[in-house]
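[1] Provided below for reference: sequence and predicted model.
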Amino acid sequence: YDVTIVGGGIVGLATARELLLRHPGVKYAVVEKENEVSLHQSGHNSGVIHAGIYYTPGSLKAKLCVEGLELMYKYCDQQNIPYKKVGKLIVAVEEEEIPRLDNIYKRALQNGCTVTMLDKHEIKDVEPHCKGLKAIHSPKTGIVDFAVVARSYGKQFAEGGGTIRTNFEVSNFKKSSKLDSGVLIQGKDPNQQIHSKYVIVCGGLYADRLAAKSGCEILPKIVPFRGDYLVLKESKRDLVRGNIYPVPDPRFPFLGVHYTPRMDGSVWLGPNAVLAFKREGYKFFDFNFKDLSEALLFSGLQKLVFRNFSAGVNELYRVANMNAQVKLLQRFIPELKKEDVVKGPSGVRAQALDDKGNLVDDFVFDSGKGELSTNMLHVRNAPSPAATSSLAIAKMIADEVETKYQF
């Protein structure tokens, strides 16, 4: 192949599609370790099409999210993929949250988002059961099934002449013996080999390990965090119309619990954020010694835990105690009761950390050093909201590829 993309998640498939559309005469492949695409982060997420409200004005995340939202709606319309513009409220329930909410509103306007500020009476017009002092309303925030979107990218890629090879778990990268300048991609199965002139790696939860196989630095390190959701009982779904989010607290690394309607009509509540004992550990008792020991021995995680020890203990407590989770959710909808919810699904987030314990908040591209560096590009970090931004991210990666490889 001329170009091989490692990773059949939403970013890898969007990138493959974008490159094929730009350069249709090139021979492409996507390799994916599972028996189908989009099974992990792309298929285990909240399904929210984000508007780009929170992010620092002028940042790549802000730009890509605002652009990605418009591209996503346009793509779904073209491909007849169902979505709903259910909107979103970011709600201040305490006086001390109002200055932070006001700052987020200013950011949103600078980012070009469509938002309005609501008082406590206007909140009821949007969410009749929600209680708050003040809220930002984002009518363009929507929901979609991102696994369906990812598979659509893959279908377009395959129909355009690209090859998708599933059940191909990459074990190593070496210099190709068949190409003057190229890479041999070796699968876990000794009979699986691909020779490719260029390789783009969108490895998600395994981005750091795949990068290390071709001579890249160990940092940023991927640490898996599991998020567990509760689900509203069907008889109580009328409590929620759209997304209801908290005002982020800068003292804590993660957002906090929120209400998220789904395309199937269900409503997810959560998530928490706890260290996963396995990179693809969707259940509490899923365990992998290598994954866990690697995370616990990483100085960056140790520093993050030390700085956020009490918050981490509270997160673990809420895993064991549903009442504690419900109590947080009652800040926004006081009439919610424990009897109204059941345990729901989980997702695992590939959180990139530096050695100082900081969440890596921007995109990281890496080619490493050595004989493979001129033929490889690793997407080491594609931070949330990567699914919303996937088409915009794909354009950025394709630009990078064109510059690096002089397509």
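    Happy to help now that I have it. Numbering: from 1, shown residues only.

[2] CA atoms for contacts and neighbours, from now on please.
    OK.

[3] in stretch 353-366, which residues are buried?
    By neighbour count with 16 or more other C-alpha atoms under 10 Å, stretch 353-366 contains the buried residues 353-355, 357, 359-361, 366.

[4] do me a favour and get the end-to-end distance for it?
    For stretch 353-366, the first-to-last residue distance is 15 Å (C-alpha to C-alpha, to the nearest Å).

[5] neighbours of Cys113, just the number please.
    When neighbours are counted by other C-alpha atoms under 10 Å, Cys113 registers 19.

[6] another structure for you, compare them:
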Amino acid sequence: MYDIAVIGAGIVGLSTAWQLQKRYPQWNIVLIDKEQEVGTHQTGHNSGVIHAGVYYAPGSLKAKFCKQGAEATKTFCHKHHIDFDQCGKLLVATNELEKQRMDALYTRCLENDLEVIKLDEEQLKEREPNVKGIGALFVPSTGIVNYRHVCQKLAELFVKGGGDLRLGSEVVDLSESHEQVTITLDNDVVSASYLVSCSGLMADRLTKMLNIPTDFQIIPFRGEYYQLPSKFNNVVNHLIYPIPDPDLPFLGVHLTRMIDGSVTVGPNAVQGWKREGYGRINISPRDILDMVRFSGFWKLLFKHWRTGLVETKNSWYKPGYLAQVRKYCEQIKLEDLQYYPAGIRAQAVMKDGSLVHDFLFSQSTRTLHVCNAPSPAATSAFPIGAYIVDTLDRQITSL
């Protein structure tokens, strides 16, 4: 019998388990994941950016968590000797419409109390000789890290503090009584007084196991990346981002310096047909059936069908993808786009077809579920964990 069980050993689950352990050092805590390693899914398939919080509505949890999380992540890396690089980010405008959107983003940066510098075309060229644009915003606090290394350190600290880390254990059923939560695994049955679910791509399936009423479903979006040859390792000095369309939740294809010195381009955002479809085969009959039975999926598809067609075309037609990259960096050619593993974004979609842009939580008497942890969840993992611990503390106190 455990005091607390946490499901999901991505960076949010690990941060939560570690902070629960610090809050309740006398309690017996278990962290469960079906994979053999930590940080296997969304955490291990992102671009490794420590985001500053440029895009998010002032006062939202995303804006608050991102700014706090960026500093907490850098502090944690400093303390535990994890390599990171505060290289800064440039948001580049390539036409007048993007320039107008850039000005709105500049205002948002100021509202979110972020350091930001507006650059004209000549100043942009001075900073990035290989990038073209008519203006840019420079956000110096943005950085890069390998989030799997952060996860590995958190797991080490959790186990060292007496936590039980159960990898290779898949949750197949959950039940809740007045006294406890019973977690049926594919290799064991365990129970806990309280349960926290940080299960990402499977978040909706765990709430359904407990019959918790919800109006959302996880819809996977596949982000496809390419890696550039090593000759391009110094092609940019900063992270190069487009000016995003404010009507879409995705940031668009960008050039990212990785912590290992390489450069990737991407991701796009295409409809995923498999929740864990990182390889070239991206089909799961169960996941497809879940989607087509959900009315919100069809409403979302109808609302964004034009964007979906463009993204799908560029996924299958490599020159279309290349055109998005060459908006900023004309030196890159088709043969320079080398294979790199895709990422899957667990996007919560409501029954009315609307995308959930902020964090979404649901709960029962003895359980708390992180239903939507959108980008920048990796950056924000430490304040998200603290928020979960505080929420659970209130929940426990109220019993």
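    Great, that's in hand. Bear in mind the structure is a predicted one, so any value in this text is a computation, not a measurement.

[7] contacts only, for the counterpart of Glu179 of structure 2 in structure 1.
    Alignment note (TM-score structural alignment): Glu179 of structure 2 maps to Ser181 of structure 1. By C-alpha atoms under 8 Å, 6 or more residues apart in numbering, the contact set of Ser181 of structure 1 is 175, 197, 375.

[8] which of those has the most neighbours?
    In terms of neighbours by other C-alpha under 10 Å, these top out with Lys197 at 22 neighbours.

[9] now do that one against Ala394 of structure 1, distance only.
    Distance check for Lys197 of structure 1 against Ala394 of structure 1: by C-alpha to C-alpha, it reads 20 Å.

[10] max pairwise distance over the buried residues of stretch 353-366 of structure 1: which two?
    Based on C-alpha to C-alpha, the longest span within the buried residues of stretch 353-366 of structure 1 runs between Gly357 and Asp366 and measures 20.1 Å.

[11] for the buried residues of stretch 353-366 of structure 1, which one is nearest Leu328 of structure 1?
    Closest approach to Leu328 of structure 1 among those (C-alpha to C-alpha): Leu359, at 24.1 Å.

[12] just give the nearest non-adjacent residue to the equivalent of that closest one over in structure 2, would you?
    Residue pairing (TM-score structural alignment): Leu359 of structure 1 is matched to Leu355 of structure 2. Excluding the flanking residues, the one nearest Leu355 of structure 2 by C-alpha to C-alpha, 6 or more residues apart in numbering is Val349, at 4.7 Å.

[13] mind listing the helices for the stretch 101-250 of structure 1?
    Here the stretch 101-250 of structure 1 has its helices, by DSSP state H, counting those that start in this stretch, at 120-126, 146-159, 207-212.

[14] how about the ones you listed, which one is nearest Val11 of structure 1?
    Once these are compared by C-alpha to C-alpha, helix 146-159 is nearest, at 8.2 Å.

[15] how big is the offset of that closest one relative to structure 2?
    By mean C-alpha distance after the TM-score superposition for structure 1, the fitted helix 146-159 of structure 1 averages 0.9 Å away from its aligned residues in structure 2.

[16] how far away is the residue nearest to Leu355 of structure 2 from Ala377 of structure 2?
    Separation of Val349 of structure 2 from Ala377 of structure 2 (C-alpha to C-alpha) stands at 17 Å.

[17] same thing with His369 of structure 2?
    On the measure of C-alpha to C-alpha, His369 of structure 2 and Ala377 of structure 2 end up 15 Å apart.

[18] and the alignment partner in structure 1 of Val265 of structure 2, what does it touch?
    Aligned counterpart of Val265 of structure 2 in structure 1: Leu269 (TM-score structural alignment). Taking C-alpha under 8 Å, 6+ apart, we find Leu269 of structure 1 in contact with 229-232, 257-260, 329.

[19] cool, and Val54 of structure 2?
    Taking C-alpha under 8 Å, 6+ apart, we find Val54 of structure 2 in contact with 63, 105, 108-109, 112, 114.

[20] which of the residues you listed sit farthest apart?
    Across those (C-alpha to C-alpha), the longest gap, 13.2 Å, separates Ala63 and Leu105.

[21] which part of structure 2 matches stretch 302-310 of structure 1?
    Counting by TM-score structural alignment, stretch 302-310 of structure 1 sits on residues 298-306 of structure 2.

[22] list the buried residues of the matching stretch.
    Neighbour-count burial for stretch 298-306 of structure 2 [16+ other C-alpha under 10 Å]: 298-300.

[23] show me which of those residues is closest to Ile332 of structure 2.
    Distances from Ile332 of structure 2 to these, taken by C-alpha to C-alpha, are shortest for Leu300, at 33.8 Å.

[24] pretty sure Gly385 of structure 2 is in a strand, no?
    No. Counting by DSSP: H, G, I helix; E, B strand; the rest coil, Gly385 of structure 2 is located in no strand; its state is helix.

[25] what do we get in structure 2 for Pro246 of structure 1?
    Match for Pro246 of structure 1 (TM-score structural alignment): Pro242.

[26] and for Ala29 of structure 1?
    By TM-score structural alignment, Ala29 of structure 1 lines up with Val30.

[27] ditto for Lys343 of structure 1
    The equivalent of Lys343 of structure 1 in structure 2 is Tyr339 (alignment by TM-score structural alignment).

[28] and that match, helix, strand or coil?
    Taking three-state DSSP, the label given to Tyr339 of structure 2 is strand.

[29] OK, contacts around it?
    Listed by C-alpha under 8 Å, 6+ apart, the contact set of Tyr339 of structure 2 reads 225-227.
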